[in-house]
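Enquirer: Requesting a structural model of the entry that follows:
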Amino acid sequence: MIETIPAALAAAVRRDPTTPLLTWYDDASGDRTELSGATMANWVAKTANLLVDGVGLGSGDSVAVLMPPHWQTAAVLLGSWAAGLAADLGPDPRPVEVLFTTPERAEVAAGWSTTDRYATGLLPLAAPLRQIPPGFADYTVEVRAFGDYFSSSPVDKNDRALAGPVEESHLSVCEMATERAVELGIKPGDRVLVDASAYPDPTDWLLAPLIAGASIVLCGNLDAAKVQSRTEAEKATLLLA
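Expert: Reported below is the predicted structural model:
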């Protein structure tokens, strides 16, 4: 039984660092981004280093992640957990050490009490924002300056993984993700095509497949007319839509 989220990612990378772990589609923009296990681990390490070395956070601190399903959201969440931090998914404002959001949600995010704020446009090729909201730094610009490997004390199963009104440990989140994978029918080796609008909870689109040993095809603004051809092209074995 996997007991921490970083352990689940490490297991996925060990299985095969070169095959796709998460493939992102946005049918509104035409964006397709494919991340192997090694590439995802690289983004996770850079994000963890940004939070620890750049912001100065430590074990037990909280990170608000007010972002829709996206591969960058996965990188921010997994990077936060790798750094031993607790993710706060909102929606109600609370004091946190750092916050990540998008320009569209910047006004809502302004209600949160925090010192450091990052925004990302979730643009193709992780392009920088043309206009950064006042008081924010551009995540995709800042994170590139940090190292490709992250080294810290191992995350313990009893450490906080989720912050907010109901706090959860890594172990409890892994247990919930395992149960959810069973409910959704996700099995080891599956390639799961997920409609992001139908399954916006990270437990469904990220953690359940990761814990189960599956890979993810995450689709934003999913065009129903493309589901069959995409399922065939991506060799998806399970559709969550």
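Enquirer: CA only for contacts and neighbour counts going forward, please
Expert: Fine.
Enquirer: Contacts for stretch 145-157, please.
Expert: 3-4, 6, 42-43, 45-50, 82-84, 169-171 (CA atoms under 8 Å, 6 or more residues apart in numbering).
Enquirer: Now do the strands in the protein.
Expert: Secondary structure of the chain (DSSP state E): strands at 20-26, 31-36, 62-66, 86-88, 98-101, 116-119, 137-138, 160-162, 168-169, 191-195, 215-220, 238-240.
Enquirer: to compare against the first, here's another:
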Amino acid sequence: MTATDVSSLISELLATDPGRPRVTWYGPDHERVEFSAKTLGNWVAKTAGLLVEELDCHPGSVVGIQLPVHWRSVTWLLAAWEVGVHAVVFDETADPRQATDMAFDVLVTDRPSSPPPGSIEAELVVVALPALATRWTGDVPPGAIDAAAEIRLQPDVFTPYARPTADTPALTTAAGTLTYGGLFAQETPEPGTRLLTGAGPSHAIEAYLAPLRAGGSVVLHHDLAALSDDARAHLVSQEQVTAI
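Expert: Now for the predicted structure:
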């Protein structure tokens, strides 16, 4: 595929096969969620709309993403890159010290009581993790936005007001920072790859973005390492996985 940004990537996926599964997620409570290109594009557009219209984000804004292995991690990252923000990722494998000297404009988290450094002054967005939750469970922290409730109110189509430059930071993990100039220049797997992964959002480039750029799809498992050999083999067969 020839996409050079998230908008063109989703357009190409829609043009290729709008109903084909693109993101499949297995959660801890026997949950399974599957998104076609059309549904994925809809969620990305709504999430990007929330970032811009409710959180005043623009190219260069710094957005902390503190989420686990989850389909919501995929949609938040794709939306962040569609808007052009600098996504700073924290997951189970990330080093929380990476952002000690960085101040966030927004923090997107499922753990509002344990925010990373640099997020004290950030706009807080709380993300409910049950598969198809429509609101945060319990009380929303004062001043925070309930992502599940607010995203549903956003338009189904998003048109960026501005584009990031090639040297605008796109993603920071414990491994370093990647700019928008390099975001779509990374290596991709074989065309059509259906990738099974247990990687968190700190590995979003190779685990989430790369297979989509190859015209393929992603199967996310919340705890892939804990599966027995038989359970993994069954999952591979059931989901027609071509790479792990």
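Enquirer: Okay, and which of the contacts of stretch 145-157 of structure 1 map to helices?
Expert: 6, 42-43, 45-49, 82, 170-171 (DSSP state H).
Enquirer: can you pull the contacts of the residue nearest the centre of structure 2?
Expert: The centre of structure 2 sits closest to residue 74, judged by CA atoms, centre = their mean, with a distance of 2.4 Å. Contacts for residue 74 of structure 2 (CA under 8 Å, 6+ apart) come out as 201, 204, 208.
Enquirer: ranking the residues you listed by neighbours, who comes first?
Expert: Greatest neighbour count in the contacts of residue 74 of structure 2, by other CA atoms under 10 Å, goes to residue 201: 29 neighbours.
Enquirer: And that one, how far from residue 162 of structure 2?
Expert: Separation of residue 201 of structure 2 from residue 162 of structure 2 (CA to CA, to the nearest Å): 25 Å.
Enquirer: Next up, the contacts around residue 84 of structure 2.
Expert: 58-61, 162-164, 170.
Enquirer: buried ones in stretch 183-200 of structure 1?
Expert: 185-187, 190-196, 199-200 (16 or more other CA atoms under 10 Å).
Enquirer: I meant to write stretch 96-113 of structure 1 there.
Expert: Here stretch 96-113 of structure 1 shows 96-103, 106, 109, 112 as buried, counting by 16+ other CA under 10 Å.
Enquirer: Make sure residue 189 of structure 1 is actually in contact with residue 214.
Expert: Yes - here residue 189 of structure 1 lies in contact with residue 214, judged by CA atoms under 8 Å, at a distance of 4.9 Å.
Enquirer: Could you find the closest non-adjacent residue to residue 126 of structure 1?
Expert: residue 140 (6.2 Å; CA to CA, 6 or more residues apart in numbering).
Enquirer: Could you do residue 61 of structure 1 as well?
Expert: residue 85 (5.3 Å).
Enquirer: burial of that neighbour, as a residue count?
Expert: If you count neighbours by other CA under 10 Å, residue 85 of structure 1 ends up with 28.
Enquirer: Give the burial count for residue 171 of structure 1, as a bare number.
Expert: 20.
Enquirer: what do you get for residue 152 of structure 2?
Expert: Using other CA under 10 Å, residue 152 of structure 2 is surrounded by 14 other residues.
Enquirer: which residue in structure 1 lines up with it?
Expert: When structure 1 is aligned by TM-score structural alignment, residue 152 of structure 2 is paired with residue 144.
Enquirer: ok, now which ones touch that match?
Expert: residue 46.
Enquirer: Kindly provide the distance from it to residue 44 of structure 1.
Expert: Residue 144 of structure 1 is 11 Å from residue 44 of structure 1, by CA to CA.
Enquirer: what sits against the most far-flung residue of structure 2 relative to its centre?
Expert: In structure 2, the residue that sits farthest from the middle, by CA atoms, centre = their mean, is residue 230; the gap is 29.1 Å. Shown in contact with residue 230 of structure 2 (CA under 8 Å, 6+ apart): no residues.
Enquirer: Equivalent analysis for residue 91 of structure 1, please.
Expert: Contact partners of residue 91 of structure 1, counting by CA under 8 Å, 6+ apart, are residue 66.
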